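Participant: Show me the folded form of this:
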Amino acid sequence: MVLRRGPLVVGQVDFQVCQVCRCGYLRKISVDGAAKGYGIGTRTVLKLYRRYPGLTWYTTTQYDTAGTFWQKIARRTDGAFTENHDGACEHMKINRRG
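Facilitator: A predicted model of the protein is given here:
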């Protein structure tokens, strides 16, 4: 998913969803430096959460600041957004890009 601020592309989100297992995996959210701090990443995750209701979401905390970001998202959604989805969905393991 491409992220925009007006007409400008300012980032992207790499995610997978499995409706069979009712889980989603947010692999990576990238927002360009100048666009950070405007809530673009937060709004994008909330949009995905609404688009795919009832899923259990997983993610990874690759960067030091990612942990606080996911804690904030978890509070706003009542979702766990826990790390390490390995074993959560066999379908995503099969379809995951290398």
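Participant: For the rest of this, base every contact and every neighbour count on C-alpha atoms.
Facilitator: OK.
Participant: Can you tell me the SS state at the most centrally placed residue in the chain?
Facilitator: With the centre of the chain defined as its mean C-alpha position, the nearest residue by CA atoms, centre = their mean is residue 26, 3.4 Å away. State at residue 26, reduced to three classes by DSSP: H, G, I helix; E, B strand; the rest coil: strand.
Participant: so it touches residue 16, yeah?
Facilitator: Yes. Using CA atoms under 8 Å, residue 26 is in contact with residue 16, at 6.6 Å.
Participant: What's the end-to-end length of stretch 76-88?
Facilitator: Looking at stretch 76-88, the gap from its leading to its trailing residue is 23 Å under the measure CA to CA, to the nearest Å.
Participant: how about this one, so we can line them up?
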Amino acid sequence: MTSPDGLSLRRGPCPVGAVRFLRAASPGTADRFLITALDLDGRVVGRLDYRLCHGCRAGYVDAIAITGPWQGYGLGREAVTLMLGHAVAYRWSTSRRSLPGRRFFAAMAEETGVVFEGRAVRCTHLR
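Facilitator: Predicted structure coming up:
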């Protein structure tokens, strides 16, 4: 996969081996979720925080982060794919504050066909 400016977004296999992903609702909420990427020793190497409004069929990515040495191996891509699988046919948005974030979500939109709007979707429940 390449970004819109032609840069490669994948490095190849993860350097240490398998990474597992856990998805859980954030404590005390029904609409906030966290996907955590863990290495073989159980250390957190990435996370994706997002919110869903099932009534409006809308989702918002609050934050996605992969630790430096693990960037470029497709972990963010895998986390977003898992997220989308739990909210099929939802409208998605993200803040897109950083240039790498804008590039990442543009590449994900191209790969998945899901548009990640640059501002919050019109859902009062996600504010």
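Participant: Please determine how far the counterpart of the residue nearest to the centre of the first structure in the second structure is located from residue 69 of the second structure.
Facilitator: Under the alignment (TM-score structural alignment), residue 26 of the first structure maps onto residue 61 of the second structure. Distance of residue 61 of the second structure to residue 69 of the second structure, computed by CA to CA: 23 Å.
Participant: same thing with residue 121 of the second structure?
Facilitator: Per CA to CA, residue 121 of the second structure is found 33 Å from residue 69 of the second structure.
Participant: Neighbour count: the two, which is higher?
Facilitator: residue 121 (18 against 10; other CA atoms under 10 Å).
Participant: which one is that one nearest to, not counting chain neighbours?
Facilitator: Spatially, and ignoring its direct neighbours in sequence, residue 121 of the second structure is nearest to residue 93 (5.9 Å; CA to CA, 6 or more residues apart in numbering).
Participant: three-state assignment of the residue mapped onto the one you found from the first structure?
Facilitator: With TM-score structural alignment defining the correspondence, residue 93 of the second structure maps onto residue 58 in the first structure. When classified by three-state DSSP, residue 58 of the first structure comes out as strand.
Participant: From residue 33 of the first structure, how far off is residue 58 of the first structure?
Facilitator: Using CA to CA, which is the criterion applied here, residue 58 of the first structure is 24 Å from residue 33 of the first structure.
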